[in-house]
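Student: Just a sequence and a predicted model for now, questions to come.
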Amino acid sequence: MNRSLSLRNQPVVIAILVILTLLTIVASLGLGYSSVSFGRIIPTFLGHGTFKEDFILFSVRMPRIAITLLAGMALALSGAILQGVTRNDLADPGIVGINAGAGVGVAAFFLTSPIEPGSFVYLIPLSAFAGAFLTACLIYAFAYSRKSGLHPVRLVLVGIGFSMALSGVMVVITSSADRNKVDFIAKWLAGNIWGTDWPFVWALLPWLIVLFPIALYKSRTLNLLALNESVAIGSGVPVTKERGILLITAVALAASAVSVTGGISFVGLMAPHIAKALVGPRFQAFVPVSVLIGGWLLLLADTIGRNVADPSGLAAGIVIALIGAPYFVYLLLRRL
């Protein structure tokens, strides 16, 4: 797909995705354990709802919808950056171990620190970033070779190995913890959306406001890095510096998202691939589309999960995994 065609298709695709997202938001507002009639949604937003309708929509459903949309967008953008930097179509923050590192950071903080309402929601993303960043540095160090640089396949294999090892670490650090806290960690690992209040939205939003523009500004650099290092160096790109900035951006996006949504994988894998198929491989064209697809996918998964099993529902991470795992196997077989 050439450049003009991909850019010509982009507005149409974006418009369709916005419509799909709005329809899913309406469905998510009305459906659930305590349902709200679809005919009452607009009157409630206009201030004519009952106390129950106001509480369900504004205190329960809306913050959860905002969290899932923002987190899905962050995971999709993180996956797009990782795939460009590593030149690996299989890269995803969940698959390569970054989410597992964030999980260890969250678990260590949650199990060892007192829960103070004023600061807890803001410190959780920081602890997730610390764990994810340390994990990413170790994965990069093991996957990098002085002779051949960063090998894409080795990165995935090392990432999977670290993910399994960190799962063992998680078992060790939770083995002697309070049962209620262990239950929370178990739900977090399953990808159960837990940060469903407005303070978690305000805690997540600043990370995305800062990191989204950085990623979009680096689109040209990502285009060059996605080709190969020689092309990037020949074009005047300081590869080591730019790769470091982009990796930190990807890690921060993933860590901030999973800190409030739990260990969700495959969104960062699927969304960029679908976006590339729709508008082409140029980052300027497919990144905005990928972001919208990621937000819609996670919102759809959460909406389905909340309504297939009453009363607690099915974790969004499990719903995404049911779709994403076969897709990952398909991509892996296609590369062999």
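Tutor: Thanks, I have it. Predicted model, so just to flag it, every value in this text is computed and none were measured. Numbers count the residues shown, from 1 in each chain.

Student: C-alpha from now on. contacts and neighbour counts both.
Tutor: Will do.

Student: give me the number of residues near residue 207?
Tutor: Applying other C-alpha atoms under 10 Å, we find 18 residues neighbouring residue 207.

Student: what comes up buried for the helix or strand hosting it?
Tutor: Taking DSSP states H and E as the criterion, residue 207 maps to helix 198-217. The neighbour-count check on helix 198-217 (16 or more other C-alpha atoms under 10 Å) flags 198-201, 203-205, 207-208, 211-212, 215-216 as buried.

Student: C-terminal to that helix, what's the next element?
Tutor: Next along the chain from helix 198-217, counting by DSSP H and E, comes helix 219-227.

Student: Name the residues of that following helix that are buried.
Tutor: When burial is assessed from 16+ other C-alpha under 10 Å, helix 219-227 yields the following buried residues: 219, 221-226.

Student: Who are the packing partners of the strand or helix carrying residue 121?
Tutor: For residue 121, the element it lies in under DSSP H and E is helix 117-143. Applying 3 or more C-alpha pairs under 8 Å, 6 or more residues apart in numbering; DSSP states H and E, one finds that helix 117-143 makes contact with helix 98-112, helix 152-174, helix 198-217, helix 239-261.

Student: how about JSON lines for those helices, with distance to residue 313 added?
Tutor: Below are the helices and strands packed on helix 117-143 laid out as JSON lines (distance: least, C-alpha to C-alpha, whole Å):
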{"stretch": "helix 98-112", "distance to residue 313": "22"}
{"stretch": "helix 152-174", "distance to residue 313": "24"}
{"stretch": "helix 198-217", "distance to residue 313": "21"}
{"stretch": "helix 239-261", "distance to residue 313": "15"}
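
Student: quick one: which of these is nearest residue 309?
Tutor: Of all the helices and strands packed on helix 117-143, helix 239-261 sits nearest to residue 309, with 18.8 Å by C-alpha to C-alpha.

Student: dropping in the other structure now:
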Amino acid sequence: MNLSALIRKQRLILLVSLGLIALTAIVSMGIGYSSLSFDRLIPVLFGQGTFKEDFVLFSVRLPRIVITLLSGMALALAGSILQSVTRNDLADPGIIGINSGAGVAITVFFLYAPIEVGSLVYVLPLVAFIGALVTAGLIYIFSYSRSRGLDPVRLVLVGVGFSMALSGLMIVIISSAERSKVDFISKWIAGSIWGADWPLIWALIPWLLFLIPFTLFKSNRLNILALSEESAVGVGLKLERERMVLILTAVAASASAVSVTGGIAFIGLMAPHIAKTLVGPRNQLFIPVAVLLGGWLLLIADTIGRNLVDPDGIPAGIMVSLIGGPYFAYLLLKKK
């Protein structure tokens, strides 16, 4: 398929993805523990609802929908970058330990830092970023060889090891903490969408407004990095600098998402892989598709999960894992 046909196909897929997001958001607004009939959605959106309807929609449902959508986009963006930089379709910030690094930093900060609750909105993404960055740096060091460069298979194996070790460390840390704080961390580990509030949305939006355009700007470099180190060096690309900048971008996207949604894996694995299957491996084509698919996948997982069991539902992270786990195993078998 030539480039112009691929671009037309990409635009059609983007429109379909936007339609799926809109449809899922409408369904998510109308169903839940406190029902809000669909024929009342438009009047309530335009300010003609009762106090209860306004509260359910604007204080409970809409913030959760928006934060879930934005977080799924950020996780898909992070996975897209990591898969291109490492040349490994199994790379995902949740699987290779970056999310766990953010989780340990959040756990330590939440349990021991003397800070006002209201300040958590803006501080948690930075704390998560620092934890994820340190973890990514360690994973990179252990996966890098002077003779062979970055080993994609070794990176996944080292990352999985870090993820398990950091998850164990998190459990050790919270084992002696106060019950009220342990409840929050437990929800974070399970991938519960805890940050369903408008201030957290405003704290997350600036990260995406910068990171998505920046990644698309770097898409040609990502295309080169996805080929081989020899190709990158041959065209004059400053390999290590570009790789570091892009990994830093992936870490920032992942950390900003998990700081408000908790430890959610597999979105960054599935969304880019599905997007590549639909429009091919060019980053400028598949990244926009992956971003929208990531938002939709997390939104539909959360919508289904919170309505399966009343009143709290099943955390989105668990719902995603039920799908992502078998998908990860399928990719592993396919790569053999």
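Tutor: Good, I have the coordinates. No experiment lies behind these values; they were computed from the predicted model shown.

Student: what angle sits between the helix holding residue 121 of the first structure and helix 152-174?
Tutor: 140 degrees (axes from the mean of the first three to the mean of the last three C-alpha atoms, to 10 degrees).

Student: by how many degrees do helix 117-143 of the first structure and helix 98-112 diverge?
Tutor: Using the same axes, to 10 degrees: helix 117-143 of the first structure against helix 98-112 is 140 degrees.

Student: And for residue 76 of the first structure, the neighbour number?
Tutor: Burial measure for residue 76 of the first structure: 36 neighbouring residues, criterion other C-alpha under 10 Å.

Student: Go ahead and confirm it touches residue 264.
Tutor: No: applying C-alpha atoms under 8 Å as the test, residue 76 of the first structure and residue 264 come out as separate, 11.3 Å apart.

Student: residue closest to the middle of the second structure?
Tutor: Taking C-alpha atoms, centre = their mean, the centroid of the second structure lies closest to residue 75, which sits 1.9 Å from it.

Student: And the counterpart of that one in the first structure, how far from residue 11 of the first structure?
Tutor: Per TM-score structural alignment, the equivalent position to residue 75 of the second structure in the first structure is residue 75. Distance of residue 75 of the first structure to residue 11 of the first structure, computed by C-alpha to C-alpha, to the nearest Å: 22 Å.

Student: contacting residues for residue 327 of the first structure?
Tutor: Residue 327 of the first structure sits next to residue 270 when contact means C-alpha atoms under 8 Å, 6 or more residues apart in numbering.

Student: any idea which helix or strand carries it?
Tutor: Using DSSP H and E, residue 327 of the first structure falls within helix 316-335.

Student: in that helix, what's buried?
Tutor: So for helix 316-335 of the first structure, counting by 16+ other C-alpha under 10 Å, buried means 316-321, 324, 328, 331.

Student: Make JSON lines out of those and add distance to residue 277 of the first structure.
Tutor: Output for the buried residues of helix 316-335 of the first structure, formatted as JSON lines (distance: C-alpha to C-alpha, whole Å):
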{"residue": "316", "distance to residue 277 of the first structure": "25"}
{"residue": "317", "distance to residue 277 of the first structure": "24"}
{"residue": "318", "distance to residue 277 of the first structure": "25"}
{"residue": "319", "distance to residue 277 of the first structure": "23"}
{"residue": "320", "distance to residue 277 of the first structure": "20"}
{"residue": "321", "distance to residue 277 of the first structure": "21"}
{"residue": "324", "distance to residue 277 of the first structure": "16"}
{"residue": "328", "distance to residue 277 of the first structure": "16"}
{"residue": "331", "distance to residue 277 of the first structure": "13"}
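
Student: which two of the residues you listed lie the greatest distance from each other?
Tutor: That would be 316 and 331, which, of the buried residues of helix 316-335 of the first structure, are the farthest apart (C-alpha to C-alpha) at 22.1 Å.

Student: pretty sure the match of residue 75 of the second structure is touching residue 294, no?
Tutor: Yes: here residue 75 of the first structure reaches residue 294: they are 6.9 Å apart, a contact under C-alpha under 8 Å.

Student: Now for the two: what residues contact both?
Tutor: 267-268.

Student: contacting residues around residue 258 of the first structure?
Tutor: Neighbour list for residue 258 of the first structure: 71, 99, 102-103, 128, 264 [criterion: C-alpha under 8 Å, 6+ apart].

Student: ranking the residues you listed by neighbours, who comes first?
Tutor: In terms of neighbour count, residue 102 stands highest of the contacts of residue 258 of the first structure at 37 neighbours, by other C-alpha under 10 Å.

Student: Might you report the residue contacts of that residue?
Tutor: Counting by C-alpha under 8 Å, 6+ apart, residue 102 of the first structure touches 127-132, 255, 258-259.

Student: among the residues you listed, who's most crowded?
Tutor: Counting by other C-alpha under 10 Å, top hit in those: residue 255 with 38 neighbours.

Student: which non-adjacent residue is nearest residue 274 of the first structure?
Tutor: Distances taken as C-alpha to C-alpha, 6 or more residues apart in numbering place residue 290 nearest to residue 274 of the first structure, at 7.4 Å, with adjacent residues excluded.
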